[in-house]
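Visitor: sequence first, predicted model second:
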Amino acid sequence: MSKVPHPDETDVKELNLSIDLCLRIGEMLLSNGAGAADVTATMRAVAQHLGLRHHIDIDVTFTQVSMSYQYDPSEPTLVMIRQVYQRTIDYDDVTKVDHLVRDLLAGELDLYLARNRMATIVSVGPSTPRWAISVATGVTGASVGLFLGGDWLVVTVAFVAAVLIDRIQLVLAKQRLPNFYLQVVGGVVASLIAVAVAATPLDADPSLVVTANIIILLAGIGFMGALQDALSGFYLTGTARITEAMMATVGIVAGVSGGLSFGKLIGVDIGRYEPGLSGWQDIGVLVLGSALCAAAFAFSVYAPRRSLLPIAAIGGVAAAIYRLVVDTGLDRPWAAAGAALAIGLVAYAVAGRVRVPPLVVVVPAVVPLLPGLSIYRGLSLLTQEGASTSEGLLAMATAGSVALALASGVILGEFVAQPVKREARRLEQRLAGPRLVGVFRPRSRASERERRRRRRDEGSVVEEL
């Protein structure tokens, strides 16, 4: 005689499946650089939509995501935990998960369809071949060399060095080597290639090659998520992420310093790059190189193709803003903060237009502004005889200030942009009749489902809470 399932058993089964879906979504977002506040808000939205409306506890730390639900005071609490093992950035997966959550909240998916779709996202690998990612990394390095003022030879060497670093790090990553050592190796390879160029009669500035590859190595560090966690009250996760970012940066510094010391040991001096501005005639090259750098990096982290052009435009405009602010005489951290604030203000709206999370737009657009120049200048001052140690330390402190300014500026822009757009959409719903001026679009005659899809695509999951 078969056992007839008790209704409570069926309920507990669905509760377990619901909590498991929330945890898988949170794990995917956290491992790809999303802030703990965003992960928590997304998981809570999904849980409430699936019927878990009360007594939900969600805990997000650097290495795990946990969720508990007290469905009955007389029964044990359901507690489930998922560990976060990998931290490889894949913005295509982040976008797919974001769309899954929005479709689920809109009622277009039930629990079982959502779980099947989530399993497909996790199991299907990237559609872009890995060699194309290496080429995009090389283009990122070449574009940095371009907007720093390098000629065709510097651009070519920077491209080759970036591709070589990417392939070496890929091989080492398969051996489960910690990220710190990967950064050390990347810094060593970049500086040794520059030393090799300086030892030849080639007329190329090797310091630009080092600077370009420092920026590439910095691009993979999660400054945004670390500062967002610290500002939003997730101090434990924020501290862990800041520690990880500092360790990765120290690895770059150690690697580049070791390469420079080796060059000094064999009598090859690659010099140091003075970052002074050369005039307005180069601003076109700056904008072009920054736009190409942002788009190439976005491609290398699997950002959807439809977002590449907007990311390039935002990266180029931000670099121009940075240049204009520096020309007014303000310090570089303030210039970086102003450019990052502009990125944060426009990224929210642009991300809605191209149907990606704002994180996918923000991080690549900031890459051209990363302080690789200040790091290299500080290292070269600290390793050269007769150079001022205080100047080297000041340059390193400037690099840290610029990185902090970039992250805080972007997050402030997001804080300002989200409520402004939310109120604008509410006002649009109250207005009727023709509007001759303004940012609001007239109501379409499309079906109710199409209008609902557009509204979903314009905002992030957090906005729907």
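Guide: Received the coordinates, thanks.

Visitor: for the rest of this, base every contact and every neighbour count on C-alpha atoms.
Guide: Noted.

Visitor: and the strands in the stretch 201-350 of the chain?
Guide: For the stretch 201-350 of the chain, strands defined by DSSP state E, counting those that start in this stretch do not occur.

Visitor: helices of that one, start to end?
Guide: Per DSSP state H, counting those that start in this stretch, the stretch 201-350 of the chain carries helices over the ranges 206-219, 223-231, 235-265, 283-300, 308-327, 332-353.

Visitor: who touches the second one?
Guide: Contact with helix 223-231 is made by 33-37, 235, 237-242, 245, 363, 403-404, 407-408, 411, as judged by C-alpha atoms under 8 Å, 6 or more residues apart in numbering.

Visitor: so how far is that helix off the chain centroid?
Guide: 11 Å (C-alpha atoms, centre = their mean, to the nearest Å).

Visitor: buried residues, that helix. List them.
Guide: Within helix 223-231, the residues that qualify as buried are Phe223, Met224, Gly225, Ala226, Leu227, Gln228, Asp229, Ala230, counting by 16 or more other C-alpha atoms under 10 Å.

Visitor: now do the contacts for Ile321.
Guide: In this structure, Ile321 makes contact with Ala335, Gly338, Ala339, judged by C-alpha under 8 Å, 6+ apart.

Visitor: by neighbour count, which of those wins?
Guide: With neighbours set by other C-alpha atoms under 10 Å, the maximum within the contacts of Ile321 is found at Ala339, which has 28 neighbours.

Visitor: give the contact list for that residue.
Guide: Ala318, Ala319, Ile321, Tyr322, Leu406, Gly409.

Visitor: with adjacent residues omitted, what lies nearest to it?
Guide: The shortest distance from Ala339 to any non-neighbouring residue, by C-alpha to C-alpha, 6 or more residues apart in numbering, is to Ala318 (4.9 Å).

Visitor: thought that neighbour was touching Ile343?
Guide: Yes: Ala318 is within contact range of Ile343, at 6.6 Å (criterion: C-alpha atoms under 8 Å).

Visitor: mutual contacts of the two, please.
Guide: Ala365.

Visitor: buried stuff in the host helix or strand of Leu23?
Guide: Here Leu23 sits within helix 7-31, counting by DSSP states H and E. By 16+ other C-alpha under 10 Å, the buried positions in helix 7-31 come out as 15, 18-31.

Visitor: contacts for it, please.
Guide: With contact meaning C-alpha under 8 Å, 6+ apart, helix 7-31 is reached by 36, 39-40, 42-44, 46-47, 50, 52, 64-67, 78, 80-89, 93-94, 97, 111, 114-115, 118.

Visitor: this is the comparison structure:
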Amino acid sequence: MPHLPTHKVLLKLAKSAAKKIDLNTPSNLSKIDFEKIDENLTPNMRALRLTMSIADQLFSMGVAASDVVHSALAITNTYCKRPVHIDISYTLLTISQDRGINKEPLTMIRTITTRTTNYQTIQSLQELAKMIRSRQITLFDAEKQLKKILESSKSYSRWMVYLSDGGIGAGISILYTGSIPIIVLSFLIGFLTSWILDKLDRIGVPSFFIQVIAAAGVTVIAAVLTNFINNYEALDIISYINPTLIAISGIVLLVAGMMIVGALQDAIDEYYLTATARILKVIMKTGGIVLGVTIGLYIAKKMNTNFATTPDGLALTSITYQYIGAAITAACFALGNHSRLTGIILSGVVGVAGYYCSIIFINNGMEAIPASGIAACAVGLSSTVISRIWRIPSVATISAGIIPLVPGITLYNGLMQVVQNSPGTALFDQGMGTLLRAFMIAITIAAGASFGNIIGRPMRRKLIKLHNKLPSLSNLSIHKQNKS
């Protein structure tokens, strides 16, 4: 065999291999050993992917944009050599890294889809971020921990969520009355409304139409109840039932009081695109409620039934019942968002404390707007301080604590007055004033909660340092045994 140059031998072998395997034939593609890119990511890229996943989960479950960015930057500062830029614009999460003049920049974009809020998952993710920031966990272990958190996420059953929403309806009723029949009916209406919302959401109905259908259904139920009361006035138990309060107990689950507070929170933190999108969502959802109530009132009119669908004529009950209602509302809100038992109890306590602060200042001559802001500041401060001690996310107790303060019903009242009256009339102007009042209350609550959170963080760090310096109970017992 004649001697051939090395390059000719290699060329001949390549041609022979090409004859055996036709790369254009689909059946032969499986024979090629393709490189699995995902299994060979650089540590830098893995860190960015980890950051993206944690930020996506937190923001989609309602955590404020500033807190999400703060947690995400803590991760990248730990694992990445080059600085990272993170941007959130409501439905889009962007992570970008400039790797110098010799390498292409890296940019990751993910569309954010709203998830059901789960405070237990939020707590686990925030604890993981804190471990990364304090350099207590490697990148590989952090990835395993994230996978474990997402795969073993704990949540309550749908029926428990329905019950918690029924509890919110009952808690709102207790603010206005101590009548057992009304409280029970409010609970049932809240339960039914939550069930309707969940069923419509699961079949993919847009949120605007969900609001319309649910609000119309609640109004029609209240109309039927009113008609029943008018026909059976002789029954003693019927005479205690207020259809207006029954309707409000269902509508309160639809109002976007917390959403407008969250939107203004993002505006205060200078995430203006996110804040604008959330405010528009508040307008659309509240507009859906107004349209649904209007349709329900039209059906009620055809039934020769008239009743008020706004709580303007309702008066608050005794202060004791108000505190009970505030505690039930806050605790049930935490339960509906899958908080642990400790978080549920603390949310009820913080809710009562915040409501107590607002009542104290209002009774001493302060207007509701600044009183709500001061109460929200107290809620934000106390929630931030106790969050690390009791191992619950501060967002859980802050959100639940300000629930009795949020102006959801005020916002709904204003829109109803604007829709039902012509421009230029006194009631129309009153409705515009009510809307402005709701907006101002929401601003002060958002500002108060944010400021309380800011001043609470250094206090929390000092308390943790003091706690770490104190001798543990086990050390004290050992010391006593040695002395004896």
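Guide: Thanks, I have it. Note that the coordinates shown come from a computational prediction; the quantities given were computed from them, not determined experimentally.

Visitor: re the thing from before, make a ChimeraX selection of the buried ones in the contacts of helix 223-231 of the first structure.
Guide: Provided next is the ChimeraX selection string for whichever of these are buried by 16+ other C-alpha under 10 Å:
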select :33,34,35,36,37,235,237,238,239,240,241,242,245,363,403,404,407,408,411
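
Visitor: Ala170 of the second structure -> the first structure?
Guide: The pairwise alignment with the first structure assigns Ala170 of the second structure to Ala142, based on TM-score structural alignment.

Visitor: what's the average distance of the helix or strand containing that match to the second structure?
Guide: If you go by DSSP H and E, Ala142 of the first structure is part of helix 130-147. On superposition with the second structure, the mean distance recorded for helix 130-147 of the first structure (mean C-alpha distance after the TM-score superposition for the first structure) is 1.0 Å.

Visitor: same for the next helix or strand after that helix, what does it pack against?
Guide: Later in the chain than helix 130-147 of the first structure, the nearest helix or strand by DSSP H and E is helix 152-174. Counting contacts by 3 or more C-alpha pairs under 8 Å, 6 or more residues apart in numbering; DSSP states H and E, helix 152-174 of the first structure packs against helix 130-147, helix 179-198, helix 206-219.

Visitor: closest to Ser447 of the first structure out of those helices?
Guide: Nearest to Ser447 of the first structure among those is helix 130-147 (40.0 Å), distances taken as C-alpha to C-alpha.

Visitor: mind listing residues that contact the closest one?
Guide: For helix 130-147 of the first structure, contacts defined as C-alpha under 8 Å, 6+ apart pick out 154-163, 166-167, 208-209, 211-213, 215-216, 285-290, 292-294, 296-297, 299-301, 368.

Visitor: in stretch 155-175 of the first structure, what's buried?
Guide: Across stretch 155-175 of the first structure, burial judged by 16+ other C-alpha under 10 Å covers 155-167, 169, 172.

Visitor: of these, closest to Ala190 of the first structure?
Guide: Ala161 (6.3 Å).

Visitor: relative to Asp165 of the second structure, how far out is the residue opposite that closest one in the second structure once aligned?
Guide: Using TM-score structural alignment, the partner of Ala161 of the first structure in the second structure is Ile189. Separation of Ile189 of the second structure from Asp165 of the second structure (C-alpha to C-alpha, to the nearest Å): 9 Å.

Visitor: equivalent analysis for Arg461 of the second structure, please.
Guide: When Arg461 of the second structure is compared with Asp165 of the second structure (using C-alpha to C-alpha), they lie 35 Å apart.

Visitor: what of Val350 of the second structure?
Guide: In this view, Val350 of the second structure and Asp165 of the second structure are 19 Å apart by C-alpha to C-alpha.

Visitor: same thing with Thr434 of the second structure?
Guide: Per C-alpha to C-alpha, Thr434 of the second structure is found 26 Å from Asp165 of the second structure.

Visitor: where in the first structure does stretch 329-339 of the second structure fall?
Guide: With TM-score structural alignment as the criterion, stretch 329-339 of the second structure aligns to 293-303.

Visitor: how about stretch 279-296 of the second structure?
Guide: Stretch 279-296 of the second structure corresponds to residues 242-259 in the first structure, going by TM-score structural alignment.

Visitor: which among the helices and strands packed on helix 152-174 of the first structure is found nearest to Glu450 of the first structure?
Guide: Among these, the nearest to Glu450 of the first structure by C-alpha to C-alpha is helix 130-147 (35.0 Å).

Visitor: matching residues in the second structure for stretch 347-355 of the first structure?
Guide: So stretch 347-355 of the first structure sits over residues 383-391 in the second structure, by TM-score structural alignment.

Visitor: returning to that earlier point: list the buried residues of the match of stretch 279-296 of the second structure.
Guide: 242, 244-249, 251-259.

Visitor: helices of the stretch 1-150 of the second structure, start to end?
Guide: In the stretch 1-150 of the second structure, the segments counted as helices under DSSP H, counting those that start in this stretch are 6-20, 43-60, 65-79, 119-133, 139-151.

Visitor: start and end of stretch 197-217 of the second structure, how far apart?
Guide: In terms of C-alpha to C-alpha, the two terminal residues of stretch 197-217 of the second structure are separated by 11 Å.

Visitor: ugh, wrong one, stretch 169-183 of the first structure
Guide: Its first and final residues considered, stretch 169-183 of the first structure spans 8 Å by C-alpha to C-alpha.

Visitor: my hunch is that Gly125 of the first structure is in a helix, does that hold up?
Guide: No: assignment of Gly125 of the first structure by DSSP: H, G, I helix; E, B strand; the rest coil gives coil, placing it outside any helix.
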